[in-house]
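Participant: Turn this into a model:
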Amino acid sequence: MADARARLLSLLSLLQTPRLWPGTELAHRLGVSGRTVRRDIDRLRELGYPVHAEQGGFGGYRLTAGTAMPPLLLEDDEAVAVAIGLRTAASQPVAGAAEAAVRALGKLLQVLPARLRRRVDTLASSTVAHPFSVATPSVDPDALVLTAAAIANHERLRFQYRDEGRHVEPSALVTYGQRWYLLAFDLDRDDWRTFRLDRMTQPVPTGARASKREIPGGDIGAFVASRTMQMAPTYPADVVIDAAAADVVDRLGTPPPGTLTDQPDGTCRWLAPPDTLEWHALRLASIGLPFRLGGPPELAAHLRSTAALFQAATAKPIRDNPFTGQVDPPERLLAHVEIVTEGR
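Facilitator: Have a look, this model is predicted:
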C-alpha cells in the first residue's frame, strides 16, 4: 500500500507539469505496466483530480482545470520559487494581488519545512526594491493568469489592444520598469511584438496550438528591454559633475551606465548611454551634486521645463502649512530648490 501511495503521488507530480503525457512514458517513468497507469489514473479521478485522456497515436493524459482546485505537489525548488514569487507579487502593480499574495504566502509558509523557510527568508532579505519605483497602471489579475496559462499550454491568444484586435502566439511574460509585458509572435504582422498587459483587454485563448519559435537573440529579457526602449526616443547625455568619480559612482550604480572619468579640475565627466529624457532627469536628480549639462539640447529643454514646474509649484504660498503651522513666504520655499542647467 505504501508503494502504491508513493506511486500515486509521483504520478500526480508528473501530471501537474502542463503537457500531454503518453501512457507509455508514464509507465516508463513509474516503472509499472500501462494497465497499472490506467488504474492509477482512475484512482486520481475518484479523488477529484480532473485527468483528461486523449485517444489515438498522439494521445495521452493531462491534468485539466476542474470545478475546485485540488492540492498541489511541489518540489523543494518549486516551493521556494513560489514563495519568492508571492513576495514579489505583493509589491507588483496587479489589481487586488497584494492581499491575495499575502494570504497565499501565509498558507505556504505554514507548511514549508524549516530548511525551506530559511532559504526563502535568505533570498527575501537579500533582495532590495529599486529606489525609483513609481505608480503604474494596474494589471487585471485574471488577464495575467489567463495569459500565463496560454503560454504554458502553447495556445494561441486573441485580445484587444488599444481598441485593435490582435491574434498572437504568446511566448513569455516579462516585468520591466515596474510594468508587465507579453512577448508574443503577432500572426497578422508576421513578427515579434511586445504588449503592455495593462493595455490588453478581453484576452481569449483560441484552442489552436502555438508554434515553437526561437526568440531573436535568445535572451527574452534583453529583447523586451530593447523593444521597450524603441517605443520612446532616447538620447545619450554628456554631463560634468562637480565631484570626483569615486564620489559619484555609487550614486549612479555599480557599474555605472556609460563612462565616468575624472577631470584635471577635480570634476568628473559622465558620458551616459542613450536613454529617455525622463530617465536621464531622474538619474541626474538622484546624484544630489551640482552638475553642468553639455548635451543634448533636448535634455536641456526637458530639464528647463521640469525646473519651471518645480519653481511654479513653490512660487505661491501654501496657506495653513501643516509643517510650519503658518503661511510660508515664497522666498523660504525657493531657498530649498536649486536646479542648474547649461543648455545649448
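Participant: okay, CA-based contacts and neighbour counts for the rest of this
Facilitator: OK.
Participant: in what helix or strand does P274 lie?
Facilitator: Taking DSSP states H and E as the criterion, P274 maps to strand 268-275.
Participant: hmm, who's touching the helix or strand just after that strand?
Facilitator: Heading C-terminal from strand 268-275, the first helix or strand you meet, by DSSP H and E, is helix 277-287. For helix 277-287, the surrounding residues in contact (Cα atoms under 8 Å, 6 or more residues apart in numbering) are 234-235, 237, 248, 251-252, 298-299, 302-303.
Participant: Shouldn't T147 be within a helix?
Facilitator: Yes. The secondary structure assignment for T147 places it in a helix, going by DSSP: H, G, I helix; E, B strand; the rest coil.
Participant: circling back: quick one: list the elements packing against the strand holding P274.
Facilitator: Packing partners of strand 268-275 (3 or more Cα pairs under 8 Å, 6 or more residues apart in numbering; DSSP states H and E): strand 235-241, strand 259-262.
Participant: Could you also give me the structure for this second sequence? I'd like to compare it with the first:
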Amino acid sequence: MPETSARLLRLLSLLQSRRDWTGPELAERLDVTARTVRRDVERLRALGYPVHATPGPAGGYRLGAGAALPPLLLDDEEAIAVALCLRTGAGGSVEGIEETSLRALAKLEQVLPARLRRRAQAMEAVAVSRPAGLSGRRRPGSADRDRRRLPRPRTAALDYRAHGGAVGRRTVEPHSLVHHGRRWYLLAWDTDRQDWRTFRVDRMDLKSPTGPRFTPRRPPADAASYVAHGVTSRAYRHQAVVVVHAPAEAVAEYAAYATVESTGPDSCVLRAGSESLDALAVSIGMLGVDCEVREPLEPAERLRAVADRLARAAGAPRGDAAGAPPGP
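Facilitator: Take a look at the predicted model:
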C-alpha cells in the first residue's frame, strides 16, 4: 500500500507538471505497465481529481480543473521560487495582496522540509521588494531579527557579464537581494573595488559561495533605494530630476525605469536616466501629466527641441509646440 500511495503522488506530480501525457510516457516515468497507469488514474478520480482521458493512438491524460483546489506537489526549486514570490507580494509589490501572501507563505513554510525552510528563510532574510514610489519593505521589525538568526555570511566569487557583454571575475560580500521592476538585483560590497556595487542576478554565474566569513557593512542608503537609483539613473550618462504635478501612483508604471518619490497628495519627484538625451526627453514627454525638468538643463533643452520637431512634423509653426522658443 505505501508503494501504491507513493506512486499516486508521483503520478499526480507528473500530471501537474505538464498539460498532456500519453499513457506510455507515464508508464515509462513510473516504471510500471500501461494497465497500472489506467488503474492509478481511476484511483485519482476516486479521490476527486478530474483526470481526463482521450482515447486513440494520439490520446492521453490531462489533469482538469475540479470543484476544489487539489494539493500541489512542488519540487525543491519550485517551492523556493513560490516562497520568494510570496514574500515579494507580502512586501507590497502588488497592492492589495499583502495579507493574503503572508497567509499563503505561512502555510507553505509550515510544510516545507527543514532543509528547504532554512534555505527559504535565508533568502527571505536578505530579500527586499520595492513597491512603486516607496522604499523597500519587509515585515515590520524583521530585518535585524532575520539577520541575527543567520550565521555570518561568506564572501562569494562570481563571474559577471556586464552590459556590453564582457565577463569578469568579481569577489563580493553579499548584502541584499532586491526586487525592482521585473528583475532581481544583488547589492554587494565589491572587495576589489572597495565600493558598493549592484549586480543583475540573471547575469551572475556563482563560482564559489564559501569564502571567508565577514561582518555585514551598512550600505549608504536602504538597499532598495540604492539599487533603484543605481539601475534607473546613476548608471546612465544622462540623468534628469523631474517634478511631476500628479500623485506618485499616477506614474507608478515608470517605477521599473525611474525612481518615484511622493512629495504630497498631488506631486512627486521622478529621477530617471538614459544613454540618449533624445530618449530621455521622449520618456519625460510620455508621462502624460504636467511636469517640470528641474535639473540638469540638458534634458529640458532637448525636450523643447523634440517637441519642436514633433510640432513641425504635425504642421504647426516653428516654436509653437510648447509655448517656448525652439531648442538647439
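Participant: Just the TM-score for the two chains, thanks.
Facilitator: The TM-score (TM-score structural alignment, normalised by the length of structure 2) is 0.46; 180 aligned residues with a Cα RMSD of 4.0 Å.
Participant: For the contacts of helix 277-287 of structure 1, pick the one with the most neighbours.
Facilitator: Taking other Cα atoms under 10 Å as the neighbour criterion, L299 ranks highest of these with 25 neighbours.
Participant: That residue: what's its closest spatial neighbour, skipping adjacent residues?
Facilitator: Closest residue to L299 of structure 1 in three dimensions, ignoring its sequence neighbours and counting by Cα to Cα, 6 or more residues apart in numbering: L277, at 5.8 Å.
Participant: same question, A124 of structure 1
Facilitator: Among residues not flanking A124 of structure 1 along the chain, I84 sits closest, at 7.0 Å (Cα to Cα, 6+ apart).
Participant: Please name the residues that touch that neighbour.
Facilitator: Applying Cα under 8 Å, 6+ apart, we find I84 of structure 1 in contact with 120, 123-124.
Participant: Go through the contacts of helix 277-287 of structure 1 and flag which are in strands.
Facilitator: Under the assignment DSSP state E, the contacts of helix 277-287 of structure 1 contribute 235, 237 to strands.
Participant: Pick the one among the contacts of helix 277-287 of structure 1 closest to V51 of structure 1.
Facilitator: T234 (51.3 Å; Cα to Cα).
Participant: quick one: buried residues of stretch 260-270 of structure 2?
Facilitator: 260-262, 267-270 (16 or more other Cα atoms under 10 Å).
Participant: nearest to G285 of structure 2, of these?
Facilitator: Using Cα to Cα, L270 is the member of the buried residues of stretch 260-270 of structure 2 that lies nearest G285 of structure 2, at 12.8 Å.
Participant: who's in contact with the closest one?
Facilitator: 241-244, 258-261.
Participant: Repeat that for W189 of structure 2.
Facilitator: 172-175, 195-197, 217.
Participant: Give me the distance between it and L303 of structure 2.
Facilitator: As for W189 of structure 2, its distance to L303 of structure 2 is 37 Å (criterion: Cα to Cα, to the nearest Å).
Participant: do L15 of structure 2 as well
Facilitator: To L303 of structure 2, L15 of structure 2 is 55 Å away according to Cα to Cα.
Participant: more neighbours, those two?
Facilitator: Set side by side, L15 of structure 2 and L303 show unequal neighbour counts under other Cα under 10 Å, the larger going to L303 at 25 against 18.
Participant: what kind of secondary structure is the more buried one in?
Facilitator: When states are read from three-state DSSP, the local structure at L303 of structure 2 comes out as helix.
Participant: List only buried entries from the contacts of W189 of structure 2.
Facilitator: Of the members of the contacts of W189 of structure 2, the ones counted as buried by neighbours, 16+ other Cα under 10 Å, are 172-175, 196-197.
Participant: buried ones in the helix or strand where T88 of structure 1 lies?
Facilitator: T88 of structure 1 is part of helix 76-89, with elements assigned from DSSP H and E. Judged by neighbour count using 16+ other Cα under 10 Å, the buried positions of helix 76-89 of structure 1 are 79-80, 82-84, 86-87, 89.
Participant: same question, stretch 272-284 of structure 1
Facilitator: Taking 16+ other Cα under 10 Å as the basis for neighbour counts, the residues of stretch 272-284 of structure 1 that come out buried are 272, 275-277, 280, 284.
Participant: do stretch 28-44 of structure 1 as well
Facilitator: Using 16+ other Cα under 10 Å as the test for burial, stretch 28-44 of structure 1 gives 30, 37, 40-41, 44.
Participant: Any chance you could list what contacts it?
Facilitator: Outside stretch 28-44 of structure 1, the residues touching it (Cα under 8 Å, 6+ apart) are 7-8, 10-12, 23-24, 26-27, 50-51.
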